[in-house]
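Q: Build me a model:
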Amino acid sequence: MTLATGVGSLPGTDPAEAVRVVVGELPDLPHLPELPDRGPTASMTGRALGLVAELGADLQPAGWRLTGGSAGGDQRRARSLLAQDLDMLEEALQDYTGHLKVQVTGPWTLAATVERPRGDKILADHGARRDLAQALAEGVRVHVADVRRRVPGAGRLLLQVDEPALGAVLAARVPTASGFGRHRSVDKPEVSDQLGWVLAAASESGAEPWVHSCAPGTPLDLLRGAGARGLFVDLAVLSDADHDHLGEALDAGDGVALGVVPSVQPDGGPDAAQNDRALTDRVLGWLDQLGLDPEVVGQRLLVTPSCGLAGASPAWARRAMELCREVARHLS
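A: Below you'll find the model as predicted:
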């Protein structure tokens, strides 16, 4: 049975309503919504820094920065918002049994976006990025244990590690603080090792580690080599090599979350050129290209929006989840 889920972010500022929508539209694999409209303490970066107990951080005009000391008020606010969101999810999933997904920003996207106490990105400092990855791995252990305590009926728990900046890190495309230069690329073995710490922490805590990036140029083979049990991708940006790697993943028993529903409303209205049958045919064509049978792939294949829905209207966000569910039903 093919399942439908979301990538993570939704529009709006009401966590209770967001949870109700997700549980209602994606009942077979609900996820913890992220609501970045509430501000940077609810963004993917802020939420991840809220999990990192060993490293203090606060907000500066340029964004998040490590403090070198205890947690600042902004970091404590990020932790509080995450706890509130988990409270809402726990209440909505009382007596629930089934699958569940939560998300966390990965170490390399954090290293490319968070600054050191002295300025410039963590990415510029070998020791700082190692410390960040280790602290994030420990935060993931605590987070997974908390989710399992809150929703004990979630037999299959997926942890989605978001790495939209990973391709830029490897290709030396991350700008320096001045904006006039670019940070040096990081060697693939280091990238794989430190991402692997976070994925291993998830696996050892009882969650399936998946990695998400809807950016072109993400090395899918590296993600699997680091320990990813599943890959979240946008079908529209995949290269020929990406298709091969995804086929190999499904053949090996790993998962693929295929982003096929637009993350913002297409021109012409909610149903313009986007109906469940057309989207289903697109997925079937992709599987046929890889020589895979949808019945054989089963729950290793997930149907999702192409990326997060934070930029969508509330109406389209709900419709996008509905389309994912309908496509998954047709494939099943």
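Q: contacts, neighbours, all on C-alpha from now
A: Will do.
Q: Show me what the longest helix along the chain is packed against.
A: In terms of residue count, the longest helix belonging to the chain (DSSP state H) is helix 126-150. The contact analysis (3 or more C-alpha pairs under 8 Å, 6 or more residues apart in numbering; DSSP states H and E) places helix 126-150 against helix 44-51, helix 73-92, helix 107-113, helix 188-204.
Q: export those helices to CSV and tack on mean neighbour count and distance to residue 126?
A: Below are the helices and strands packed on helix 126-150 laid out as CSV (neighbours: other C-alpha atoms under 10 Å; distance: least, C-alpha to C-alpha, whole Å):
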stretch, mean neighbour count, distance to residue 126
helix 44-51, 26, 19
helix 73-92, 19, 23
helix 107-113, 24, 10
helix 188-204, 20, 10
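Q: export those to JSON lines and tack on distance to residue 246?
A: Listed next are these as JSON lines, based on distance: least, C-alpha to C-alpha, whole Å:
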{"stretch": "helix 44-51", "distance to residue 246": "26"}
{"stretch": "helix 73-92", "distance to residue 246": "31"}
{"stretch": "helix 107-113", "distance to residue 246": "22"}
{"stretch": "helix 188-204", "distance to residue 246": "18"}
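Q: and the most far-flung residue of the chain relative to its centre, which of the three is it?
A: Note on the chain: the largest C-alpha distance from the chain mean falls to residue 180, namely 29.8 Å (C-alpha atoms, centre = their mean). What DSSP: H, G, I helix; E, B strand; the rest coil gives for residue 180 is coil.
Q: this one as well, want them side by side:
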Amino acid sequence: MRATGIGSLPGDDFSGALAAMGESFPSLVPVPELPARGPVAGIIGRGVATLTELPVELDAADWRVADAPDRAARSARATLRRDIDDIEESLAGEAATVKVGLCGPLTLAVSLHLRRGEAVLDDLSARRDVADSLAAGQAELAAELRRRMPAVTWVWQIDEPAAPAVLAGRIPTQSGLHRYEPLDVHVAGGHTGALVAGLRAAGISEIAWHCCSAGIPWRMLADAGVDDAMIDVATLRTADLDRAAEWLEARKGLGLGLAPTGVRDAVSSADEMLDRLLGLVRTLGVDPGLATAQGILTPACGLAGWSQAAASRQCSQVARAAELADEQLSG
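A: As a prediction, the model looks like this:
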């Protein structure tokens, strides 16, 4: 069973964090996201850094569509470029498997704003432009990574923390007095599918979709061609259990967030995670061997709010839990 991190970590030393992730998760190295470096390095800053031909600016705490990129937008792109250089220097021709996590189109449509203040989600044309720009930009980035580091196998993680709220119509408007209309699941799936198609064309063979909120749109993910669904198992509802079992039985990867991350520095032991995994496998009613072959153990969500020492211990325990799972379930 593979093990990996979700992405966000404490601290501001990218090279050090990358080395630590390589140590903890040698079979699937997660590229760190370090939001402590500022808004240019968080999930939205990294997302806007991949947009093509769509200038943005940072106005107070909000990213907005603009006439020309401002200093923050240029800094976001420069930070991403430095991180890519550091990845290349660190790997130095190694045949590693590396996971890149970047913001997906639904979450970006919530967090990127129009000039009038409302979210891009509110405007059909703007939402389509952002989704298309994101798909093109991430495909270009994927092609560059493959060109610069041909020995690396790249796994792409589409981060969509806001997706269930977008689909359910729970996103508040700028005033907070109303909610945006639910986004049709077929439209949302079209945006996701366009991103997946662009990544496939750029040579990415494994594409994951991550969300640690309840309400995973299983059918949308299948229709969009996603390979791995990465979830917080604590958010699974009764209706999700059959969908998760079907997902595994279709030989798709299932990222199992078994280490709760909501309480700062509350490290789950490998034995605790193994117990949770065994209970989940029994509940799903799937072949244990299938769970180890297709399962990916992870923390439930990012660890950016934790101390570096506790985050490191948690990652080590996740990796150890995957080893124990192989021993317990593969026989």
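Q: After superposition, what is the TM-score?
A: Once the chains are overlaid, their TM-score stands at 0.94 when taken by TM-score structural alignment, normalised by the length of structure 2; 325 aligned residues with a C-alpha RMSD of 1.6 Å.
Q: Looking at the helices and strands packed on helix 126-150 of structure 1, which is nearest to residue 226 of structure 1?
A: The closest of these to residue 226 of structure 1 is helix 188-204. By C-alpha to C-alpha, the value is 4.6 Å.
Q: From residue 256 of structure 1, how far out is residue 232 of structure 1?
A: 6 Å (C-alpha to C-alpha, to the nearest Å).
Q: hmm, back to that, the counterpart of the residue farthest from the centre of structure 1 in structure 2: what's it in contact with?
A: Residue 180 of structure 1 maps onto residue 177 of structure 2 when the alignment is built from TM-score structural alignment. Shown in contact with residue 177 of structure 2 (C-alpha atoms under 8 Å, 6 or more residues apart in numbering): no residues.
Q: same deal with residue 139 of structure 1?
A: Neighbours of residue 139 of structure 1 in contact, by C-alpha under 8 Å, 6+ apart: 51-53.
Q: again, only using 6 Å
A: 51-52 (C-alpha atoms under 6 Å, 6 or more residues apart in numbering).
Q: Counterpart of it over in structure 2?
A: So residue 139 of structure 1 corresponds to residue 137, using TM-score structural alignment.
Q: got the contact list for residue 58 of structure 1?
A: Counted by C-alpha under 6 Å, 6+ apart, residue 58 of structure 1 has contacts 64-65, 72, 74-75.
Q: repeat for residue 270 of structure 2
A: Residue 270 of structure 2 makes contact with 317, 320-321 under the criterion C-alpha under 6 Å, 6+ apart.
Q: With distance to residue 26 of structure 2 added, can I get these in a markdown table?
A: Shown next, in a markdown table, are the contacts of residue 270 of structure 2 (distance: C-alpha to C-alpha, whole Å):
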| residue | distance to residue 26 of structure 2 |
| --- | --- |
| 317 | 14 |
| 320 | 12 |
| 321 | 14 |
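Q: Most neighbours of all the residues you listed, which one?
A: Neighbour counts for those (other C-alpha atoms under 10 Å) peak at residue 321, which has 27 neighbours.
Q: how about that one, what's its match in structure 1?
A: Residue 321 of structure 2 maps onto residue 327 in structure 1, by TM-score structural alignment.
Q: Any figure for the gap between its match and residue 216 of structure 1?
A: Distance from residue 327 of structure 1 to residue 216 of structure 1, by C-alpha to C-alpha: 24 Å.
Q: same deal with residue 111 of structure 1?
A: 19 Å.
Q: average offset between the longest helix of structure 1 and structure 2?
A: When structure 2 is overlaid, helix 126-150 of structure 1 sits 1.0 Å from its aligned residues on average, using mean C-alpha distance after the TM-score superposition for structure 1.
Q: Buried residues, that helix. List them.
A: By 16 or more other C-alpha atoms under 10 Å, the buried positions in helix 126-150 of structure 1 come out as 128-144, 147-148, 150.
Q: so where does residue 328 of structure 2 fall, helix or strand?
A: For residue 328 of structure 2, the host element (DSSP states H and E) is helix 308-329.
Q: where's the closest residue in space to residue 64 of structure 1 that isn't next to it in sequence relative to residue 280 of structure 1, distance?
A: Computed as C-alpha to C-alpha, 6 or more residues apart in numbering, the closest residue to residue 64 of structure 1 that is not its neighbour in sequence is residue 114, at 5.2 Å. Applying C-alpha to C-alpha, the value for residue 114 of structure 1 to residue 280 of structure 1 is 39 Å.
Q: cool, residue 261 of structure 1 as well?
A: Distance from residue 261 of structure 1 to residue 280 of structure 1, by C-alpha to C-alpha: 10 Å.
Q: Compare the two (neighbour count), which wins?
A: The neighbour comparison of residue 261 of structure 1 against residue 280 (other C-alpha under 10 Å) goes to residue 261, with 25 against 21.
Q: I'd assumed residue 305 was in contact with that one.
A: Yes. Taking C-alpha atoms under 6 Å as the definition, residue 261 of structure 1 is a contact partner of residue 305 at 4.4 Å.
Q: what residue of structure 1 takes the place of residue 105 of structure 2?
A: Looks like residue 105 of structure 2 aligns to residue 107 there (TM-score structural alignment).
Q: Confirm that residue 104 of structure 1 lies within a strand, as I assumed.
A: Yes. Assessed with three-state DSSP, residue 104 of structure 1 lies in a strand.
Q: Just to check, it is in contact with residue 159?
A: No. Using C-alpha under 6 Å as the test, residue 104 of structure 1 is too far from residue 159 to be in contact (7.4 Å).
Q: Please enumerate the helices of the stretch 201-332 of structure 1.
A: Applying DSSP state H, counting those that start in this stretch to the stretch 201-332 of structure 1 gives helices spanning 220-226, 240-251, 276-290, 294-297, 314-331.
Q: could those go into TSV alongside distance to residue 93 of structure 1?
A: Output for those, formatted as TSV (distance: least, C-alpha to C-alpha, whole Å):
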stretch	distance to residue 93 of structure 1
helix 220-226	31
helix 240-251	30
helix 276-290	27
helix 294-297	28
helix 314-331	18
